[in-house]
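J.: Need a 3D model of the sequence below.
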Amino acid sequence: MKKALIIILTCTAGRAFAQSAPGELKNLVQQSFSHFTQIKAMETQQRIAADQTTLAKTSRLPEVSGTANYSHVYPVPKVQLPGSDFTFQPVPSENINAGIEARQLLLDFGKSGSQIKKSEAQAGLLGVQTAEAREELAYQVANVYLNIAFLQDNIAVQDANIHLLEETETMVENKLKHGDAIDLDLINTRVKLESYRNKKVDFTNSLQKQLAALEYLTGEPLKDSVHSDFAWAIPPAEDFGHNAAIRTSLEKEKVAETGIGIAKAQYKPALFLNAGTGFKNGYLPEITTPKFNYYAGVSLSVPIYNGKKLRTQEHIAATEAEIAKLHTQDVKESLKKEAAQQHADLSAGLERLQTAEVLLQQANRALTLAQSRYKNGVITYLDLQNAQTSLLEAQLSKIQYQYQLSLAGLELMHLSGQEFWKQ
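T.: So this is what the prediction gives:
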């Protein structure tokens, strides 16, 4: 009997020595980063974003192309000179042109620069979004880890109470043999024992589901049992400087701002250098003989009228930037609300846990007294059963409060953007 009580006390004892996140949890998080498909997909998108930035920069590089064409023209103009057999033909009927053409941007007053800035901002946004996805995954793994740890605690408590009730069953059977108990006492004991066993089956079923979820996230089955004897380092209130959602929202603001720059740059002219060289026929006096030729010059493109298209684009870009800023403000206010709620849960949970510890001590003492008095025939079986039920409720309540405190602490760490797997 004392051994069973020791097991119960061990399983439900307060966590006096707070520890950082266990190394096993950190390893599981790192495994999830290399396994989870969504993270792999976002990392691939990052490489595409880098290529898109490189592509945007190529607008400043020269474009060189080779051309070759042939055409037959009929009829062609011919002039018969009076009093002569000579026929003047200014255009050949067989036209040949082969050469190389080049085009180089000289000056566009920020057009290409705006496109490059937008590509870089989009690549930066994708990088932050990937980091946010990793963080979400890490805290998802931590949440499942906590579920497993506290389910194992519940199962351990249930096992200890089953063992305790089995000893009670033996004690009632002995008293029944000596006429100090009735059949109803034994039946009630066995009914409660089966109820405890069924509850253990429920806990075990939930545990198997959480183990399957952890394997889905990390790609590997859990090898060892986990422990809940650690506590999170709770951050101060409203410490959101490293929150992933805020960082993502700020990056979206940058992308929106680059959109305004692109829209404004469309009003500006662009200056190009054009050049080419090759062989071509059609030159007098030997119009059928291809000759070497070249050309070079500049061209200037100036927007004059576009039917309010550019002005509308600029207005849309400015509106999108305003929406991005409002979204950032909404994220900050939402985080502030969630943090306040979690701190309230944390404060209430600590008070509940203190009360639960007192109730657990009293329930243990009451059960010890009830067992002694029942053996001596001072109290009824119903009194003993009530003491056992009170102990189980106190044990499970304490585990539940500890679990709620851990969840609140974990969520506060998530809101502050702490990377516990790197600490």
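
J.: can we go C-alpha only for contacts and neighbour counts from here?
T.: Will do.

J.: what about the strands in the stretch 101-250 of the chain?
T.: Along the stretch 101-250 of the chain, no segments are classed as strands by DSSP state E, counting those that start in this stretch.

J.: Likewise for the stretch 251-400 of the chain?
T.: Taking DSSP E, counting those that start in this stretch as the criterion, the stretch 251-400 of the chain carries its strands at 270-280, 291-301.

J.: Of all the ones you listed, which one is nearest residue 123?
T.: strand 270-280 (26.4 Å; CA to CA).

J.: does residue 266 really touch residue 312, like I thought?
T.: No: with contacts counted by CA atoms under 8 Å, residue 266 stays clear of residue 312, the gap being 11.6 Å.

J.: Can you tell me the centre-most residue of the chain?
T.: residue 133 (1.8 Å; CA atoms, centre = their mean).

J.: hey, where'd the helices end up in the stretch 101-250 of the chain?
T.: 111-177, 183-218, 244-265 (DSSP state H, counting those that start in this stretch).

J.: To check against the first, give me the structure of this:
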Amino acid sequence: MVALAASALGACSMMPAYERPVAPVPASLPQTQQSAGPVSAQAGDSAAWADYFADERLRGVIALALDNNRDLRIAALNIERARAQYGIQRADLLPSIAVSGGQSAQRVPGDLNMSGESAISRQYSANLGFASYELDFFGRVRSLEEQALQVYLGTEEARRSAQVSLVAEVANAWLRLAADRERLALARSTLETRQQSVTLVRRSLELGAVSALDLNQAETLLQTARADAARYAALVAQDENALALLVGAAVPAGLQPPALDDSVAAVPVLPADLSSEVLVRRPDVAQAERALMAANASIGAARAAFFPRITLTASAGTASSTLDGLFDAGSGAWSFVPQIRIPIFEAGRLQASLDVAEIQRDINVAQYEKAIQSAFREVADALAERATLAEQLAARQALVQATQRSFELSEARYKGGVDSYLNLLDAQRSLYGAQLELIGTRLSDAVNRVALYKALGGGWR
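T.: As a prediction, the model looks like this:
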């Protein structure tokens, strides 16, 4: 009955009505031209990454990371802790009922007793009741419960944010490994080709067909390729270590990329009039809003502190001077102790607490607006880069083709005795540099797709 009355009276709440702040960004995302296929991923869906990334090996690595990554485990445990804390706060809405039993014994000396003889008195009791249960007339307890709920939901958003970030980090590490392995393969192939060239030039020098300068120049290019091969071998090993750390376990060889695959991810086609409201579904933005809602609830608790607090303590049971008479007829006992606390003079403490709660709410509003602005910029930057990557790729591919033809012509002219060996070496150097730059541009293209996935919070549909 007490709990029912408290529920009815607790409808009076001092918590201000929550209103989502207006996003301080343009109403629509930037318009860009994209040439990728659509993605059916749902925003916030834990399986959205599986629909976004096309490479089966990459999906397998991401799945391993989601199972083994320690940071994600910590985020999940934080959720469990917040859920337990919310359960503690929610329990204050109902009285805590407990059974208690006890005995008290007292010896009174003779000079304090009317009979002049010492006496020992005992009392036994068994009770059922509750202590210090607050009747939530002004919604203080409910405001604190709402605050704990929003903190709990915010930790869930933090876990989602950690998952999106982990997926993006794993994808980027996997892509860097693929690109560095392709660079290593190119450096080793170039090293082998230049080793053959040095052998041929040395034989030509022995026959007197070329000068020692030609041999020195060929050896210069050979040592450059040798250094590059060693450097990329170290980078590949470091990439493997970084990927294993993110995954939280050794990555099977079958899931590691031999080279960079152009179809590693599918990019969603964003409509030209896509509203910026999709950004509020990003986990980090949703977490900032949950923090704002928790701060809003704390204002209700601070306001309710200005009003009287009524607490109840009640119990019912039996009491007797002897243990065997504890449950005899007429041994029933009960107590009912209502208390009211009315704040009169707090030296400004209550007003200061309310000011702190309101200022904290304003801080959370600013943090929420900053989260929206940061999300908008990340999406805009990814889309701006996306708009030029296709042209960059086409230009790099055309450059490789042009330098390849130039190398073939220089080689033919050198063998025909028309051109010097120096021009052939320059053509080799230009072709090698163009091939490395093409790999770098392809990596930038794939990394941009991952950045777009992360900026959109794992999807937008």
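
J.: In structure 2, what residue corresponds to the residue nearest to the centre of structure 1?
T.: Counting by TM-score structural alignment, residue 133 of structure 1 corresponds to residue 162 in structure 2.

J.: which one is its match nearest to, not counting chain neighbours?
T.: Spatial nearest neighbour of residue 162 of structure 2, chain neighbours left out: residue 72 (6.4 Å); criterion: CA to CA, 6 or more residues apart in numbering.

J.: Residue 89 of structure 1: neighbour count?
T.: Close neighbours of residue 89 of structure 1, defined as other CA atoms under 10 Å, add up to 17.

J.: Look up how far residue 71 of structure 1 lies from it.
T.: To residue 71 of structure 1, residue 89 of structure 1 is 17 Å away according to CA to CA, to the nearest Å.

J.: give me the element the equivalent of residue 104 of structure 2 over in structure 1 is part of.
T.: Residue pairing (TM-score structural alignment): residue 104 of structure 2 is matched to residue 69 of structure 1. For residue 69 of structure 1, the element it lies in under DSSP states H and E is strand 63-72.

J.: which other helices and strands contact the next helix or strand after that strand?
T.: Per DSSP H and E, strand 63-72 of structure 1 leads on to strand 79-80 as the next helix or strand towards the C-terminus. Under the contact criterion of 3 or more CA pairs under 8 Å, 6 or more residues apart in numbering; DSSP states H and E, strand 79-80 of structure 1 touches strand 87-88.

J.: hang on, the earlier thing: which residues are in contact with the residue nearest to residue 162 of structure 2?
T.: 66, 159, 162, 163, 166 (CA atoms under 8 Å, 6 or more residues apart in numbering).

J.: Now compare those and name the two farthest from each other.
T.: Greatest spatial distance among those (CA to CA): 66 and 159, at 11.3 Å.

J.: more neighbours, the two?
T.: residue 159 (24 against 19).

J.: Could you measure from that one over to residue 442 of structure 2?
T.: Counting by CA to CA, the gap from residue 159 of structure 2 to residue 442 of structure 2 is 31 Å.

J.: Likewise for residue 451 of structure 2?
T.: From residue 451 of structure 2 to residue 442 of structure 2 the distance is 14 Å (CA to CA).

J.: And for residue 144 of structure 2?
T.: Residue 144 of structure 2 sits 52 Å away from residue 442 of structure 2 when distances are taken as CA to CA.

J.: now swap in residue 253 of structure 2 and tell me
T.: Distance from residue 253 of structure 2 to residue 442 of structure 2, counting by CA to CA: 23 Å.

J.: Same question for residue 141 of structure 2.
T.: From residue 141 of structure 2 to residue 442 of structure 2 the distance is 57 Å (CA to CA).

J.: which residues sit in contact with the alignment partner in structure 2 of residue 379 of structure 1?
T.: Matched by TM-score structural alignment, residue 379 of structure 1 corresponds to residue 419 in structure 2. By CA under 8 Å, 6+ apart, the contact set of residue 419 of structure 2 is 410, 413.

J.: swap in residue 217 of structure 1?
T.: By CA under 8 Å, 6+ apart, residue 217 of structure 1 lies in contact with 32, 35, 36, 137, 141.

J.: Find the residue closest to the third one in space, skipping its chain neighbours.
T.: Of all residues not flanking residue 36 of structure 1 in the chain, residue 217 sits nearest, at 6.2 Å (CA to CA, 6+ apart).

J.: what do we get in structure 2 for the one you found?
T.: In structure 2, residue 217 of structure 1 lines up with residue 246, judged by TM-score structural alignment.

J.: show me what contacts the corresponding residue of structure 2 for residue 123 of structure 1?
T.: In structure 2, residue 123 of structure 1 lines up with residue 152, judged by TM-score structural alignment. By CA under 8 Å, 6+ apart, residue 152 of structure 2 lies in contact with 79, 82, 83, 86.

J.: circling back to that earlier point, any idea how far residue 120 of structure 2 is from the match of residue 217 of structure 1?
T.: Using CA to CA, residue 246 of structure 2 is found at 72 Å from residue 120 of structure 2.
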